[in-house]
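*Asks:* Sequence isn't available, so here's the structure alone:
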C-alpha cells in the first residue's frame, strides 16, 4: 500500500469532524434543555444554543426527584457487576485456555452457542427462577448473573491468554507454582488490558441498563438511575413532563460513561493491538 496523500488525509479528517459534530449536536441540545427554566419548559420553547443557565436545576433534581437514591443504587449495582464480570470471565477463560480436559472443546462450543440465543427468549424463564428464589425487588437478579462469566467475555480473554507463551507456565511449574498461582501471578497481570476493556464494557452496559431494573425492581427506593430518569419524566402525573429535570438526570446518566471511555480507551486499544493476532477485533 502506498503512503496516504495529504489530500486523502485532509478529506478523512474533514469527514471525521463532520461526523463528530453531528454526534455532538444531541448532547448540546440536552445541555440547553437541562439548564432551561420551568417557564421555558412549560412552553417547550427550547433553543439549540443554551440561552438560560438555571444551575439550580442540579440541586432541585436531588431534593425533589430522589436523584441521590438513584445514583447510589446505580453505583452499587454497577460496581458489583463489573467485579463479577471481570473475575468470573478471567477465571473461566483461563481454564479453557490452559487446562486441557476431555470435552473442553465441546463445552467451549456450547458456551459460545449461548451467544446466539436472544435475550427475549430467556427473559420469562429467568424471571420465574428469580421469583421462586425470592429475589424480585432486590439487586440480586441484576448482580448475581455477572458472576457466571458471560460467553463473549470468556471468548475474548481466552483468545488473549492463548497468545501468552506456555513456556511461562512451564517455568512456573518447575518452581513449584500451581495452577491458581500461575493464574493469579502470571496470567492475570498480563491480561490487564483486556480485563480493563471488559470492565469498561460492563460498566457502560450496567450503568445504562433499563430493561433489567424495569423487570425486577418495583420499589422506588431501589430504583437505579436509568429507570429513575423514566420515573422523573412521569412525575408530573399526566401534565407536561419536567423535561429540564429529565435532561439533568440524563446528564448524570451520560457523563460517567463518557468519562470512563475517555480515560479507558487506551486499554481498549491495547487489548485490540495485543490480542489482534489471537482473534480479538
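*Replies:* Structure's in. What do you need? All values reported here derive from a predicted model rather than from experimental measurement.

*Asks:* make it CA atoms for all contacts and neighbour counts henceforth
*Replies:* Noted.

*Asks:* List the contacts of the most centrally placed residue in the chain.
*Replies:* By CA atoms, centre = their mean, the chain has its centre lying nearest to residue 204, at 2.1 Å. Listed by CA atoms under 8 Å, 6 or more residues apart in numbering, the contact partners of residue 204 are residue 257.

*Asks:* just residue 140 next, same as before
*Replies:* Per CA under 8 Å, 6+ apart, neighbours of residue 140: none.

*Asks:* Residue 279 too?
*Replies:* Taking CA under 8 Å, 6+ apart as the criterion, residue 279 is in contact with residue 159.

*Asks:* Identify the residues contacting stretch 179-197?
*Replies:* 86, 90-91, 94, 156-157, 160-161, 168-169, 172, 264-265, 267-268, 270-271.

*Asks:* Buried among these? Need that as a selection in PyMOL.
*Replies:* A single PyMOL command selects the buried members of the contacts of stretch 179-197 (16 or more other CA atoms under 10 Å):
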select buried, resi 86+90+91+94+156+157+160+161+169+172+264+267+268+270+271
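
*Asks:* Okay, one more to line up with it:
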C-alpha cells in the first residue's frame, strides 16, 4: 500500500515538473512580449517627454547637444508668460467654435448616410458605397488647390466656413464604421417599429442612433482631434490674427510672425494645447476602443 502511495506521489511530482517545464516557454514569451511593448511605448513617449523638458528650459538649453533631459534651470514662467502674452484663450475659443461645429456636422451627416447605405436597397447602392470608400485613397494635396479656388469664389476665405461646412458632408471612414455597425443591428427592430407606426426617421433617431453610441463617440473623438490639431486648413484660409486657431497661433510665435523666438514658451503653449485632447481621450477611451472593435468586427 505504501509503495502504491509512493508511486502516486512520484507520478504527481513528475507531472508537476512537466507542467512547470511546459509553462516556462509561455512565461518567457510573455515576458519578451511585454518587454517589446514597453520599448515601443517608451519610443512613442520620448518626443512628449522631450517636449515637457523643453517647455521648462531656457531657450538656449533646448537644442543643446547632448540633450539635457533634466533642465539646469526650471523656467516655470514659460507657462505664465504664455497665458499673459499669448492670447491662448481667444485662440482656444476660435478653435472650439470650429471643432464643435465639425463634430455636429460629422455626426449628423455620417449617421444619416450610413443609415441609408445599411437599410435602404438600391441597384447601385454597393457601387456608390465603393465610390465613397474610394475617396479615402485621394490625397488631400490633390484637392487642396481646387477647394481653395472654389471657396475663394464663394467669398469664404478668411472665414471659418471652409473649415466647418465640409464636415457636414460625411467622411468616408465614418460612413464605413457606422454602416458596418448598423448592418449588425437586427432588422426585426425596424420592422417592429414600423408596425407601431414609426417612420424611417423615427427608427433612425429612436432605435439606430442610440444603439450606435460607441461608434458615434469614436467619431466625435476623431473629429475633435482632427480639428483641434488642424494646422494646414487655418493656414490656408485664415488671414486675420483675431481669427487664428490655436495651432496657427502657436506657429505665429515664430520669429518673422511676431518677432518672438522663445522656444520655451512655444513648447509650453504646445503642451497646454495638448491637454484637451488627452482629457477627451481619457474620458472616452472605453467607448473609443469598443467603437473601433465593433466597427471593424461586424460584417456588412
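*Replies:* Sure, I can see it. Because the structure is a prediction, the values reported are computed rather than measured.

*Asks:* Tell me which residue of structure 2 lines up with the residue nearest to the centre of structure 1.
*Replies:* Aligning on TM-score structural alignment places residue 204 of structure 1 opposite residue 225 in structure 2.

*Asks:* quick one, strands of the stretch 51-200 of structure 1?
*Replies:* Counting by DSSP state E, counting those that start in this stretch, the stretch 51-200 of structure 1 has no strands at all.

*Asks:* can you map out the helices along the stretch 101-250 of structure 1?
*Replies:* With DSSP state H, counting those that start in this stretch as the criterion, the stretch 101-250 of structure 1 has helices at 104-113, 119-132, 140-143, 151-162, 167-174, 179-182, 188-190, 192-207, 211-216, 225-233, 243-275.

*Asks:* Give me the distance between residue 67 of structure 1 and residue 52 of structure 1.
*Replies:* 22 Å (CA to CA, to the nearest Å).

*Asks:* Please apply the same query to residue 216 of structure 1.
*Replies:* Between residue 216 of structure 1 and residue 52 of structure 1 the distance, using CA to CA, works out to 39 Å.

*Asks:* now the alignment partner in structure 1 of residue 210 of structure 2: how far from residue 214 of structure 1?
*Replies:* The alignment partner of residue 210 of structure 2 in structure 1, by TM-score structural alignment, is residue 189. As judged by CA to CA, residue 189 of structure 1 and residue 214 of structure 1 stand 37 Å apart.

*Asks:* Please say which of the two ends up with more neighbours.
*Replies:* residue 214 (15 against 11; other CA atoms under 10 Å).

*Asks:* In contact with that one, which residues?
*Replies:* Taking CA under 8 Å, 6+ apart, we find residue 214 of structure 1 in contact with residue 227.

*Asks:* circling back to that earlier point, distance to residue 81 of structure 1 for the helices of the stretch 101-250 of structure 1 - can I get that in TSV?
*Replies:* Below are the helices of the stretch 101-250 of structure 1 laid out as TSV (distance: least, CA to CA, whole Å):
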stretch	distance to residue 81 of structure 1
helix 104-113	20
helix 119-132	17
helix 140-143	5
helix 151-162	13
helix 167-174	30
helix 179-182	23
helix 188-190	19
helix 192-207	7
helix 211-216	13
helix 225-233	15
helix 243-275	15
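
*Asks:* With respect to residue 46 of structure 1, which of those lies nearest?
*Replies:* Residue 46 of structure 1 lies closest to helix 243-275 among the helices of the stretch 101-250 of structure 1, at 9.8 Å (CA to CA).

*Asks:* tell me, the closest one lands on which residues of structure 2?
*Replies:* Counting by TM-score structural alignment, helix 243-275 of structure 1 lines up with residues 263-295 of structure 2.

*Asks:* Now do the same for residue 98 of structure 1: its match in structure 2.
*Replies:* In structure 2, residue 98 of structure 1 lands on residue 119 (TM-score structural alignment).

*Asks:* Where does stretch 131-151 of structure 2 end up in structure 1?
*Replies:* With TM-score structural alignment as the criterion, stretch 131-151 of structure 2 aligns to 110-130.

*Asks:* The matching stretch: end-to-end distance?
*Replies:* End to end - CA to CA - stretch 110-130 of structure 1 spans 24 Å.

*Asks:* Just the buried residues of that stretch, please?
*Replies:* By 16+ other CA under 10 Å, the buried positions in stretch 110-130 of structure 1 come out as 111-112, 127, 130.
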